[in-house]
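Asker: have a look at this fold, sequence not included:
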């Protein structure tokens, strides 16, 4: 049974819900393994071999190898777990967030200190009356006729 997910109408936003959690389970478990020094050393010694020990999709593995954190999120990664990859690489959370927005660490910091991104153009996809939500709910939600 598909649930009504009105939050799928937020441009540029991936909500980490139960579906995303299931999709990214092994990706996030891999990230958590990096909390142990021995695992970080094994990963840094041969990233591909270490990733192949995990039941992740090839697309997830490639996103990690590419350090494409936005893609990792789209594939079920949770930013708090993905931060372990950045820490393994010696990057701060601020550096990671900057890379995810296409900004330098300094540009990202300055934007956040200046109040963050403008909400203009970052509301609902359907707000302008012409745009349609990217994801249409399928089926009926519980309690509907």
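Answerer: Cool, got the structure. Just so it is clear, the model here is predicted, and its values are computed rather than measured.

Asker: from here on, contacts and neighbour counts on C-alpha atoms
Answerer: Fine.

Asker: residue 32 versus residue 20, what's the distance?
Answerer: Computed as CA to CA, to the nearest Å, the residue 20 to residue 32 distance reads 17 Å.

Asker: what of residue 88?
Answerer: Residue 88 is 11 Å from residue 32, where distance means CA to CA.

Asker: let's verify the residue most central in space within the chain: helix, strand, or coil?
Answerer: With distances taken as CA atoms, centre = their mean, residue 73 lies nearest the centre of the chain, 1.8 Å away. With DSSP: H, G, I helix; E, B strand; the rest coil as the basis, residue 73 sits in helix.

Asker: got another one to weigh against that:
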């Protein structure tokens, strides 16, 4: 499922498809939920009724796959923060760059990421 793209549209259909995934990631705003997830990631995914593909994307940290499965970057970033990943890291993943290359592209004012 991985690959560099820049056209992840979170429309109504994708939002419905990603509801459980996004709801789970939103739950990470509470410390106790972050701790529960960290203790048993698979079981925590099961509590939210993720599809098998969504669960695999979460457990594998397949950031692109999460978006393809209806994840919103605003919610999946909460998971990335648990892993100590920056928004620049995710931007790099989504554009096929390293975090440093992505940050440099941003600093240069670029909207040309690839």
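Answerer: That came in fine, so what should we check first? Keep in mind that what you see is a predicted model, and the values were worked out from it rather than measured.

Asker: can you give me the TM-score here?
Answerer: Remark: TM-score between the superposed chains equals 0.87 [TM-score structural alignment, normalised by the length of the second structure]; 109 aligned residues with a CA RMSD of 1.7 Å.

Asker: for stretch 9-25 of the second structure, measure first residue to last.
Answerer: 18 Å.

Asker: got the contact list for that stretch?
Answerer: 45, 48-50, 54, 69-72, 75-76, 78-79 (CA atoms under 8 Å, 6 or more residues apart in numbering).

Asker: any of those buried? List them.
Answerer: 45, 48, 50, 54, 69, 70, 71, 72, 75, 76, 78, 79 (16 or more other CA atoms under 10 Å).

Asker: ok, residues contacting stretch 88-104 of the first structure?
Answerer: 34, 40, 68, 69, 70, 83, 86, 87, 105, 107, 108, 109.

Asker: and the buried ones among those residues, selectable in ChimeraX?
Answerer: Burial among the contacts of stretch 88-104 of the first structure is assessed by 16+ other CA under 10 Å; the matching ChimeraX selection reads:
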select :34,40,69,70,83,86,105,108,109
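
Asker: what about the contacts of stretch 88-104 of the first structure, which are in helices?
Answerer: 40, 69, 70, 83, 86, 87, 105, 107, 108, 109 (DSSP state H).

Asker: now for the second one: what does it line up with in the second structure?
Answerer: Under the alignment defined by TM-score structural alignment, residue 69 of the first structure corresponds to residue 63 in the second structure.

Asker: list the contacts of its match.
Answerer: 2, 57, 76, 90, 93, 94.

Asker: want to throw those residues into JSON lines with secondary structure?
Answerer: Below are the contacts of residue 63 of the second structure laid out as JSON lines (three-state DSSP):
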{"residue": "2", "secondary structure": "coil"}
{"residue": "57", "secondary structure": "helix"}
{"residue": "76", "secondary structure": "helix"}
{"residue": "90", "secondary structure": "helix"}
{"residue": "93", "secondary structure": "helix"}
{"residue": "94", "secondary structure": "helix"}
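
Asker: list buried residues within those residues.
Answerer: 57, 76, 90, 93, 94.
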